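Chemist: Return atomic coordinates for the entry below.
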Amino acid sequence: MKKVTIADVAQHAGVSKSTVSQYLNQRYDYMGEQTKARIEETINVLGYRPNILARSLKQKSTTTIGVIVANILHVFSTQVIRAIEDVCNEKDFHVIICNADNQPEKEKKYIEMLRAKQVDGIIAFPTGGNIALYQDLVRENYPIVFIDRLIEGIETNTVLLDNEKAAFIAVETLVKNGYSKIALLSPPFEHAITPRMERLNGYKNALQEYQIPLNEEYIVSGKTSEMQSLIGKLIYLKDPPKAILATNDHVLMELLTYVKKNQIRIPEEIGVIGIDEVSFADIYSPSLTTIAQPSFEMGAKAANLLFERIQKKEIINQAKIYRFEPKLIVRESC
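Modeler: Modelled structure (predicted):
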């Protein structure tokens, strides 16, 4: 079956090929309503489908960006992706989502795949394991924006939370509510994962500010598979904590699971506060006090920064770090 071309549409509609091209690119400034209606009707009658590959070669743009997320199961990640997709939809861009699972090997494959597909830019939650590869992209002036994590040695615009302030506010809230024995629960501490290290620093700074001695036994980190056992050891210390700061949504879920399973009362027996607002926070009983990230604003900022780089196509003289303010949401858990 013969493929329908722009020339066929133009001939059938009685207009020039350039007019059809302007219609397809939504440039209607000097186009009458009757002409637009006639072209639209012709396209529907003939079943014309634009050649996306040919258009991308001509425009030197695939109108597509890639997003490499560290772990798509985090609430923060999904909300950021949604915001990025909203911005891209407004600009008629497509989004390819890649989940690296915090594995540098997967991240490397996704970077190479996205480059092979000639996406116009990449937003990444970097693992920290592909520094040389990202440095090459920066040297090539390839549009790239980091979100949630800083990687030493790579100069590119980065969007993230003021993580130290988030943890400081959490501890401060607990202290003001009468708690002094405060534990921190976290995924494994890795220097490449900025939020974990910065939230640990914020926790320590707050303890120092309020003259509370640091108890190393109260700092607990581990994989999700280990978390129930680690929480049990924490709860049954000789001098156990009276409140726990969960540093992300997954850790909070593990803590709530343990508390429910062992019939520990919140906040009577243990105070709980979490960083990352979760959808069930206000309907959980008791409702959960959290430190929220403005994830939609952060995702939109990352997308807009990337589009600025795509459009300007110029080397940035100095990469900037954009920090967003955490927000305390007071409820009943501490």
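Chemist: CA only for contacts and neighbour counts going forward, please
Modeler: Noted.
Chemist: Now the host helix or strand of residue 299: buried residues?
Modeler: In this structure, residue 299 sits in helix 295-312 according to DSSP states H and E. Residues 295-296, 298-307, 309-310 are the ones in helix 295-312 that count as buried (16 or more other Cα atoms under 10 Å).
Chemist: Could you also give me the structure for this second sequence? I'd like to compare it with the first:
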Amino acid sequence: MKKVTMADVAERAGVSKSTVSQFINNRYEYMAEATKLRIEEAIEDLGYVPNYIAKSLRQKKTSTVGVIVANILHAFSTEIIRSIEDECEQNGFHLFVCNADDQPEKERAYIDMLVAKQVDGLIIFPTNGNEDYYEQLKRSKFPIVFMDRKIDHTFYPTVLLDNEAAASLAVAELVQGGHRKIGMVSNSIENKVTPRLERIAGFREAAVKHGLEVVEEWIIADQVPNIKGRLENVWKKTDRPTAFFAANDLALIELMKFAKQERLRIPDDLGMIAIDDSPFLEIAQTPITVIRQPTFEMGKAAAEMLFSLIQGGRIDSVCEEIRFAPELVKRNSI
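Modeler: I've put the predicted structure just below:
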């Protein structure tokens, strides 16, 4: 079967090849509506598929961006991806999504792959361990925006939650609910993940501010499979928390599993509050009070920032840090 060309589309629509090219490249501000309609119909009738690879080589742009998330299991990550995808669609970009599993080696392999595919830029939930590569990419003026996490050196603009404010909000809500013995549950901080470190620091500071005792054994930061066992050890003691603050959705799930195992009534036997929201938390047997992250606003901000860099922003000098305010959603778990 003969391959359909741009010349075939132009002939069918009764226009020049340059007019068809302008249409394909979204440069039709001054094109008559009837002309656009004829080209659209010709493309559909002939089954014409533009050669985007050839186009990208000519323009040195592919209209694609990549997102490398640290852990796609977090509801936060999937909501951010959806928001970025919406912005890409509105701006004529396509999206690659990769999951690094919090592994620097896997993240670096994905960066290599996406750069080889000539993506125009990346949004990365960075791991600690690829600083040399980030520096190399910045020297080459490759557009990148960091999301949710900071690393030891500031190479690129970064979008984050105000994590310490979120922890402070959680502690204040528990104290207002009458709790004076409060514990915290988080994923491991071994890899120095920014939100976890900042939320634990915010928890400590808020506890002191409210005159609470900070009991180290009650601050559980461990690999997810180990959290329930650590909670069991705390619960064996006569002096134990009356409420817990979960640093994220995965930590909250382990806390809820523990409460179910021990047949604890929420909030009568154990109060809880968490950062990150999910539809199931609203319809749980006891709806869970949460500190919500403005994920769609954060994703939109990161995408807009990346598009600005792609379109010629100063990659060599921009290191802006944008913090978003958390939002308290009161339910019945305190």
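Chemist: TM-score of the superposed pair?
Modeler: Superposed pair, TM-score by TM-score structural alignment, normalised by the length of structure 1: 0.96. Supporting alignment: 334 aligned residues with a Cα RMSD of 1.4 Å.
Chemist: sorry, back to before: any idea how far whichever helix or strand comes after the helix holding residue 299 of structure 1 is from the chain center?
Modeler: Downstream of helix 295-312 of structure 1, the next assigned helix or strand under DSSP H and E is strand 321-324. Relative to its chain's centre, strand 321-324 of structure 1 lies at 13 Å (Cα atoms, centre = their mean, to the nearest Å).
Chemist: Summarise which helices and strands strand 321-324 of structure 1 is packed against.
Modeler: Applying 3 or more Cα pairs under 8 Å, 6 or more residues apart in numbering; DSSP states H and E, we find strand 321-324 of structure 1 packed against strand 158-161.
Chemist: could you pull out the strands for structure 2?
Modeler: In structure 2, the segments counted as strands under DSSP state E are 64-69, 94-99, 121-124, 144-147, 158-161, 182-187, 219-222, 243-246, 271-275, 289-292, 321-324, 327-329.
Chemist: isn't residue 314 of structure 1 right next to residue 140, touching?
Modeler: No: the criterion here is Cα atoms under 8 Å, and residue 314 of structure 1 misses it with residue 140 at 10.6 Å.
Chemist: still on that earlier bit, got CSV for the buried residues of helix 295-312 of structure 1, with distance to residue 187 of structure 1 too?
Modeler: Output for the buried residues of helix 295-312 of structure 1, formatted as CSV (distance: Cα to Cα, whole Å):
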residue, distance to residue 187 of structure 1
295, 20
296, 23
298, 22
299, 23
300, 27
301, 27
302, 25
303, 28
304, 30
305, 29
306, 29
307, 33
309, 34
310, 35
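Chemist: Which of those sits closest to residue 33 of structure 1?
Modeler: residue 307 (31.3 Å; Cα to Cα).
Chemist: which residues sit in contact with residue 52 of structure 1?
Modeler: Counting by Cα atoms under 8 Å, 6 or more residues apart in numbering, residue 52 of structure 1 makes contact with residue 62.
Chemist: Give me the mean deviation of the helix holding residue 299 of structure 1 from structure 2.
Modeler: Its matched residues in structure 2 lie on average 0.6 Å from helix 295-312 of structure 1 after superposition (mean Cα distance after the TM-score superposition for structure 1).
Chemist: any residues touching that helix, and which ones?
Modeler: With Cα under 8 Å, 6+ apart, helix 295-312 of structure 1 has contacts from 76, 79-84, 86-88, 120-123, 143-147, 157-160, 324.
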